[in-house]
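Undergrad: Need coordinates for the following:
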Amino acid sequence: MNPELKPCAQSTHYFLRDHGMLMFEAENVLFRVHEYFLHRDSPVLRDMMPVEISPNGPEPIFHLDGVRSKDFEQLLWLYYNPAVTVYDAPKTTWHAILKLADRWEMDNIKKIALGNLLKAADLEPLERIMLCERGDLSRDQATEAYITVCSREAPLTVEELKTLSTEVMVIITCAREQIIALRGNAEASAVDVVKTALKKI
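TA: Down below sits the predicted model:
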């Protein structure tokens, strides 16, 4: 004989409401994914999503204008990563995720992307400088990168210059000119020049 069932209470944290699935389109590629994660993490996407979708009506498609399908796919990988705690990806993936996290105000995702990007062994000094100029790093956290770029033998390439703001180009150009004039002195001179240039901003 089965014991009498007692009334059940809902878990405060883990009685999840079914947000269902949603379809997104980026560059003519369709994605059908769980609504929950994007609804939770992005106030921008949350505003795009309907309060309720009719079960009998056509499934709406949300168009992600200006978003590369590959970038959106990489963001989704973060949610559907089968390794759970292992985020093994090249820096290009983290750059793409960081860009979308900025666009959609996904603060927690931004922290994950930035943390993994900074751990990348192949992160170039100029990339660290650009993270600083975006406001993701302090000037102190990018000082070594500035010193490396300003004191290197090779000048900045055209492609590198295209990635820099006018302010950063002025800092690097002025510091490089002063460092060239100081060639032959102690290495500390280059460090002092760069630190002085950064303090003027």
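Undergrad: contacts and neighbour counts: CA atoms only from here.
TA: Fine.
Undergrad: Confirm K110 sits in a helix?
TA: Yes: assignment of K110 by DSSP: H, G, I helix; E, B strand; the rest coil places it within a helix.
Undergrad: Please give the structure of this sequence too, so both can be compared:
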Amino acid sequence: MNIRDKTFYSDFKIFKVENVLFKVPTDALTAESEVFRDLLKLPPVPSNVEGLSDENPIHLEGVLSNDFRQLLRILCPRFKSTQVLSFTQWTSVLKLADQYMMDSVRSHAIFIMDQQSDFDPIDKIVVARRYSIKSWLTPTYNKILQRPQSFTQHDLERLGSDTVLKLVALRDRLKPMENSRFGSFGLWSLGTKREAISVDFTEALEETLSDCYEIDSESKQSASALTVNAPTDMFIFAAEPSGIPATSATPTRRFTGLRNARAGRRH
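TA: Next comes the predicted model:
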């Protein structure tokens, strides 16, 4: 009776991910994932055995082919010791490790990603939130506050306005530390609140916020209506003698009554 070697005898199955076919040793998946163990243990239907041909693959729904490719680069023995993945590629591994309950792969991905430097800290915060990696949050938020770049519209969309406003408020509390004898050493301290300053922002405002000074046609019409109505009411209230009681009459009628009252005084 022949015995199968536990290391070098693999059962291959064909998976379809999006429109891409992958022929994969199943032990690479079942060793790490209970989900795949259950999937591949299902009793085969004799007339319709999935995964044995390109015409009848095992279809993985809701998975991107590129994500699956990165996962296989980590799992398959042929590539395990040679693959160097970017932060984005490791994010694909983390995504599927989380989806298919591959706890050891998830932990390994988090460890490797935390050692990398080829990433935008905003991206790292997004990944940390999505996959509940709390240990990343404080140090990565710190990097964001320490960097020289300002927040962008893209950052706002990814982090959300609430988070960005809180981070800006923290940055606003910075103030230079000064020594009474030697002046500033270029060091900073974090105050308890934002402090008032005497800098004139006029030129910078007109340059940076030039698009905010444009008024659309609807705003112009509203402003025009206010300009026409406001002075009449202001004149009536300002010119109304203290002896004439206030009424609920319309501005035109009140103005007429005021004019008649003045005419009566002259006579």
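Undergrad: counterpart of I236 of structure 2 in structure 1?
TA: Under the alignment (TM-score structural alignment), I236 of structure 2 pairs with nothing in structure 1.
Undergrad: host element of I236 of structure 2?
TA: Using DSSP states H and E, I236 of structure 2 sits in helix 217-239.
Undergrad: Could you list the buried residues of that helix?
TA: D233 (16 or more other Cα atoms under 10 Å).
Undergrad: swap in stretch 193-201 of structure 1?
TA: In stretch 193-201 of structure 1, counting by 16+ other Cα under 10 Å, buried: 193-195, 197-198.
Undergrad: again, but for stretch 158-168 of structure 2
TA: Result for stretch 158-168 of structure 2 [16+ other Cα under 10 Å]: buried residues 164, 167.
Undergrad: just to confirm, which helix or strand has the residue nearest the centre of structure 2 in it?
TA: When Cα atoms, centre = their mean is applied to structure 2, the residue found nearest the centroid is R158 (1.5 Å). Element membership for R158 of structure 2 (DSSP H and E) is helix 153-159.
Undergrad: Aligned against structure 2, show me the partner of T85 of structure 1.
TA: Taking TM-score structural alignment, T85 of structure 1 has S81 as its aligned residue in structure 2.
Undergrad: which one in structure 1 is aligned with F255 of structure 2?
TA: In structure 1, F255 of structure 2 lands on no residue (TM-score structural alignment).
Undergrad: What about F255 of structure 2, how many residues nearby?
TA: 19 (other Cα atoms under 10 Å).
Undergrad: which stretches of structure 1 form strands?
TA: 21-26, 29-34, 61-63 (DSSP state E).
Undergrad: could you dump the ones you listed to JSON lines with mean neighbour count and distance to C150 of structure 1?
TA: Output for the strands of structure 1, formatted as JSON lines (neighbours: other Cα atoms under 10 Å; distance: least, Cα to Cα, whole Å):
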{"stretch": "strand 21-26", "mean neighbour count": "17", "distance to C150 of structure 1": "39"}
{"stretch": "strand 29-34", "mean neighbour count": "14", "distance to C150 of structure 1": "43"}
{"stretch": "strand 61-63", "mean neighbour count": "15", "distance to C150 of structure 1": "43"}
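Undergrad: F119 of structure 2: what's it in contact with?
TA: 87-88 (Cα atoms under 8 Å, 6 or more residues apart in numbering).
Undergrad: what's the matching residue for it over in structure 1?
TA: Counting by TM-score structural alignment, the partner of F119 of structure 2 is L123.
Undergrad: how far away is that match from L117 of structure 1?
TA: 7 Å (Cα to Cα, to the nearest Å).
Undergrad: who touches both of those two?
TA: By Cα under 8 Å, 6+ apart, the residues touching both L123 of structure 1 and L117 are K91.
Undergrad: what's the distance between L123 of structure 1 and G20 of structure 1?
TA: In terms of Cα to Cα, L123 of structure 1 sits 38 Å off from G20 of structure 1.
Undergrad: Please name the residues that touch the nearest residue to D107 of structure 1 once chain neighbours are set aside.
TA: Once flanking residues are discounted, D107 of structure 1 sits nearest to A101: 6.8 Å by Cα to Cα, 6 or more residues apart in numbering. A101 of structure 1 makes contact with 107, 109-110, according to Cα under 8 Å, 6+ apart.
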